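Student: One predicted model, sequence on top.
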Amino acid sequence: MRVLQVVPTLTAGGAETLAAELALALERRGHQVAVALLAGARGPRGAELADRLEQAGIAVSGRALLSMRRPHGALSLARTVRAFKPDVMHSHLYAADVVLAGVNALTVRQRLIRTIHSTSIQGTRSRAGTWLLDRLYATSVACGARVADAYADYFQGAQKSAIVTVRNGVAHATDPALAKSDHTGPADAEAQRIDVRASLGIAPDAFMYVHVGSFHGRTLASAPKAHDVLLTAFAQLRAHAWASRAHLLLIGDGELRDAAQQLARTLRIHDHVTFAGVLDNVPRYLAACDAFVFPSRYEGLPVALIEACLAGLPTITSALPEIAEVFGEGTHPAAPVDDAHGLAAVMLDCLQDPDAARSRAVRTAEHIEREFSIDLCAARYEAHYASLGAPIAPRVAAACVLRARGAPVPCAPSSDPLAVSKQSHQDIL
């Protein structure tokens, strides 16, 4: 099968990482895969992902493009579609959904598939655009069960695309593509931990909390990653006698980073918070930390959280259903959404009883390895790719020929995958 993955950019974001890892997993499973970018590979993480794809023999088009506000991305995608001749075209994120739908309507008119990466179905976009995309895509894939529920609730049963659920997956450290030649023992790991902290200007004996997420949104008070809640909670934590050596590492960048830094200064915690920006080799930094904090206001099925769990880090989150989905039936420390005081209390519990936190983290890592493999994710996508069927144009042409001959046009049977309910697809998975 020839599969084209379409994303706006390659960056450090969870959706972009998922798209790249999915492309690599599909290639390992014997498919021919290409990745089309509409606005290039950005930052060290984007370059790293693009390099990995190309080293695996996966063509990456549009790597040097710079802006989504010009037609270059759409033109580059159209050229890629003509040259690659994909059997399946799969988009990630709203901008890619829009551009791919437009290019497809003017060219091959295939049945399209996209992934919905958040429970905020409309977000800041127009309602008309959200409804139109639902009708232009044959299949909308929710990255988790809560996202599927949010999609069904948004459309109140009036959606046209088939809504199915394929949970996000991550690449394990044991995967060949991620294997390290310099395997380290406990002594070397501790030395590396100290070196990483030294490179960030953080004391080796600090209790180090870490968050990975972009600083995107309209305001800090409404942004999905809730950095304002995290900084406020950390300020409250620092006031406790137990937390005199607590430090917070924030990995990520975006337009709200300056506002977050100003809030840290206002809270007088700026000397104990490191804004590291986008970092290469994030697992190396996770290994140098003591706990992962994730107080999001809404999510899809967060790749950053799954990666932290897989790394064996104790996790502290907001009490979102889409986050609870990561942990399955297991329990995990969580605070209500937007509750800085509750988050500070849970962070303090982790600091005061690190052995119990690490014991929970070990059990969680075992669960993540079983349930969130990128290869399992790729296998589930394969099944839905196969269900898309022939392009629209041939089906329409065939129907016209039958009508011209006076023959009845067959209706799709009730077993057609495109007519299966969301719950049926979830049962299959």
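Tutor: Sure thing, it's come through. Everything quoted here is computed from the prediction, not taken from an experiment.
Student: Only C-alpha atoms from now on, for both contacts and neighbour counts.
Tutor: Will do.
Student: Check for me that G123 belongs to a strand.
Tutor: No: judged by DSSP: H, G, I helix; E, B strand; the rest coil, G123 forms no part of a strand; its state is coil.
Student: What distance do you get for it to P354?
Tutor: Separation of G123 from P354 (Cα to Cα, to the nearest Å): 38 Å.
Student: Give me the more crowded residue out of these two.
Tutor: Comparing G123 with P354 by other Cα atoms under 10 Å, the one with more neighbours is P354, at 16 against 10.
Student: A308 reaches D290, doesn't it?
Tutor: No: counting by Cα atoms under 8 Å, D290 is not a contact partner of A308; they are 10.9 Å apart.
Student: intersection of neighbour lists for these two?
Tutor: Taking Cα atoms under 8 Å, 6 or more residues apart in numbering as the contact rule, A308 and D290 touch no residue in common.
Student: chain center to stretch 86-103, what's the gap?
Tutor: 17 Å (Cα atoms, centre = their mean, to the nearest Å).
Student: ok, now stretch 139-146?
Tutor: With Cα atoms, centre = their mean as the basis, the mean position of stretch 139-146 lies at 12 Å from the chain mean.
Student: ok, structure two:
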Amino acid sequence: MKVVHVLNEIRHSGAETMLASAATFLMGKAPAIVVSTGAEIGSYAERLKRAGYKVIHIPYARSPLFWLRIFRMLREESADVLHVHTERASPYYSVVAALVGIGCVRTIHNEFQFAGILRLRRLIWRQLARLSGTVHVAVSSRVARNEKSQFGCDTLLAENWYDPTRIQETTKERRLLARNCLGLDEESFVAVAIANEGPSKNLEALIKAIELCNNDMSIRLLHCGAHGEELKATADRVPKGAVSLMGTVDDIGLYLAACDAFVSPSFYEGGPIVLMEAAASGAVCITTRVGCAVDFEGLKNVVFVDPSPQSIAEALRQVARRPRESRSADGQQLAHAMRRRFTPEVGASRYLEIYRQAFTKSRRYKERLTDAALESVE
């Protein structure tokens, strides 16, 4: 099978990093092309090219000419399956795939909370795609439940994965080295958050929680991710030095090795890969019950909170009271659980099954069966 992936601008984000890490497992059985539909091709495109993918740029436009270009590209590339990762205009890709006669897979990467007219429109979109033969896929059990309850959409489950070569399990020596590198003393309790400052990330509540904890413990928050003036103004209200905005960082493993707890206070997520990465490092993970987090139920070093400052602050205090040796031992078990379940090999195998399922529903597959039957008769 030959698979074409449709993305927005190709950035260092979830779908892109999963494609890069799973290239070895996917390309042998399903050679793939990645199409960027952003205004710019995107900074992560070169990384995907190095991984072995052919990358094409077809900027999205509200014009029949855009869909004609997609149609021609699928024909010229002899695609067997179209894999859509975007929410924008998603049902129209399903229609184009049906016209070409190939299979179509749509991955839903987030727990969309549309309401009113937007929800009704998405419900119609999902049903139109289904009638066109599209196989819908959810990246976590919560996303699957949300799709069913919100839009009446049945989905298959293919859990997100992280890159095991990017994150190492934290040892005592690695922790000490990371702390020295970041200029952190041994006594401070260090929390790390890795997220953009979108409203769903709930970073204001996290900073407020740090302020609450600062009254009775020595605590620091290192926030890794792009930030603007609004987040900076919120951080400036906390006593000096308690919150550090690090900006976008290349090596999140350094921060995960140095931290005492990773905190994800989001209101909603899809299958946050950064949470998997934090767990794979062995860090204590303080998280709301979003996305794949609910699938961590019962695992050691995972602490669930409400998205309120008070709940987050109390969890931070509880973790700080635990001996570091206990946290480290539980972290080893958590890291091993991640390496068994959320790996590129497991995820790629699941998608190969789904591609086969989508392809066998397609007109092109049926034409190939007919051709093969005629050849055998001759």
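Tutor: Thanks, I have it. This is a predicted model, so every value here is computed, not measured.
Student: Quick check: longest helix in structure 1 by residues?
Tutor: For structure 1, the longest helix by residue count, based on DSSP state H, is helix 354-371.
Student: Can you give the contact residues for stretch 139-153 of structure 1?
Tutor: Contacts for stretch 139-153 of structure 1 (Cα under 8 Å, 6+ apart): 112-121, 134, 159, 161-168, 300-301, 321-322, 325, 388, 418, 422, 426.
Student: can you rerun that using 7 Å?
Tutor: 112-119, 121, 161-168, 300-301, 321-322 (Cα atoms under 7 Å, 6 or more residues apart in numbering).
Student: Of those residues, just the buried ones, PyMOL syntax please.
Tutor: Of the contacts of stretch 139-153 of structure 1, the buried ones go into a single PyMOL selection, burial set by 16 or more other Cα atoms under 10 Å:
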select buried, resi 112+113+114+115+116+117+118+119+121+161+162+163+164+165+166+167+168+300+301+322
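Student: Please flag which of the contacts of stretch 139-153 of structure 1 sit within helices.
Tutor: Using DSSP H, the members of those that fall within helices are 321-322.
Student: What's the match for E307 of structure 1 in structure 2?
Tutor: Matched by TM-score structural alignment, E307 of structure 1 corresponds to E277 in structure 2.
Student: Secondary structure element holding that match?
Tutor: helix 273-281 (DSSP states H and E).
Student: So what's the gap between that helix and the chain middle?
Tutor: So, by Cα atoms, centre = their mean, the centroid of helix 273-281 of structure 2 is 11 Å from its chain's centroid.
Student: mean shift of it relative to structure 1?
Tutor: Taken over the aligned residues, the distance from helix 273-281 of structure 2 to structure 1 averages 0.8 Å (mean Cα distance after the TM-score superposition for structure 1).
Student: by how many degrees do that helix and helix 324-341 diverge?
Tutor: 120 degrees (axes from the mean of the first three to the mean of the last three Cα atoms, to 10 degrees).
Student: and after helix 273-281 of structure 2, which helix or strand comes next?
Tutor: Next helix or strand after helix 273-281 of structure 2 toward the C-terminus (DSSP H and E): strand 285-287.
Student: which residues sit against whichever helix or strand comes after that following strand?
Tutor: Using DSSP H and E, the next helix or strand after strand 285-287 of structure 2 towards the C-terminus is strand 302-304. Residues from elsewhere that reach strand 302-304 of structure 2 (Cα under 7 Å, 6+ apart): 284-289.
Student: and the helix or strand just after strand 302-304 of structure 2 with helix 324-341, angle?
Tutor: Next along the chain after strand 302-304 of structure 2, taking DSSP H and E as the criterion, comes helix 309-321. Between helix 309-321 of structure 2 and helix 324-341, the angle comes out at 110 degrees (the same axes, to 10 degrees).
Student: In structure 1, what stretch matches helix 309-321 of structure 2?
Tutor: With TM-score structural alignment applied, helix 309-321 of structure 2 matches the range 340-352 in structure 1.
Student: what's the matching residue for G331 of structure 2 over in structure 1?
Tutor: In structure 1, G331 of structure 2 lands on A361 (TM-score structural alignment).
Student: dump the residue contacts of that match.
Tutor: Listed by Cα under 7 Å, 6+ apart, the contact partners of A361 of structure 1 are 309, 312-314.
Student: Save those as CSV, and put in distance to G185 of structure 1 and neighbour count too.
Tutor: Formatted as CSV, those follow (distance: Cα to Cα, whole Å; neighbours: other Cα atoms under 10 Å):
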residue, distance to G185 of structure 1, neighbour count
C309, 21, 25
G312, 16, 23
L313, 18, 28
P314, 21, 27
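Student: and of those, the nearest to L26 of structure 1?
Tutor: The nearest member of the contacts of A361 of structure 1 to L26 of structure 1, counting by Cα to Cα, is C309 at 23.8 Å.
Student: For S126 of structure 1, see how far away that closest one is.
Tutor: Counting by Cα to Cα, the gap from C309 of structure 1 to S126 of structure 1 is 35 Å.
Student: Can you tell me the closest non-neighbouring residue to S67 of structure 1?
Tutor: Distance criterion Cα to Cα, 6 or more residues apart in numbering; nearest residue to S67 of structure 1, sequence neighbours excluded, is A39 at 5.1 Å.
Student: secondary structure class for that neighbour?
Tutor: coil.
Student: give the contact list for it.
Tutor: Applying Cα under 7 Å, 6+ apart, the residues near A39 of structure 1 are 8-9, 62, 65-68, 73.
Student: Please apply the same query to Y298 of structure 1.
Tutor: The neighbours of Y298 of structure 1, taking Cα under 7 Å, 6+ apart as the test, are 119, 224.
Student: Just confirm it is within a helix.
Tutor: No: Y298 of structure 1 is assigned coil when assessed by three-state DSSP, not a helix.
Student: Just tell me what it corresponds to in structure 2.
Tutor: Aligned partner of Y298 of structure 1 by TM-score structural alignment: Y268.
Student: L26 of structure 1 now?
Tutor: Per TM-score structural alignment, the equivalent position to L26 of structure 1 in structure 2 is L26.
Student: Just give the closest residue to its match, not the sequence neighbours.
Tutor: Nearest one to L26 of structure 2, counting by Cα to Cα, 6+ apart, is A348 at 6.0 Å.
Student: Quick one: map the one you found onto structure 1.
Tutor: A348 of structure 2 maps onto A378 in structure 1, by TM-score structural alignment.
Student: hang on, G14 of structure 1 packs against V303?
Tutor: Yes: proximity of G14 of structure 1 to V303 meets the contact threshold set by Cα atoms under 7 Å, at 5.2 Å.
Student: intersection of neighbour lists for those two?
Tutor: Contacts common to G14 of structure 1 and V303, judged by Cα under 7 Å, 6+ apart, are absent.
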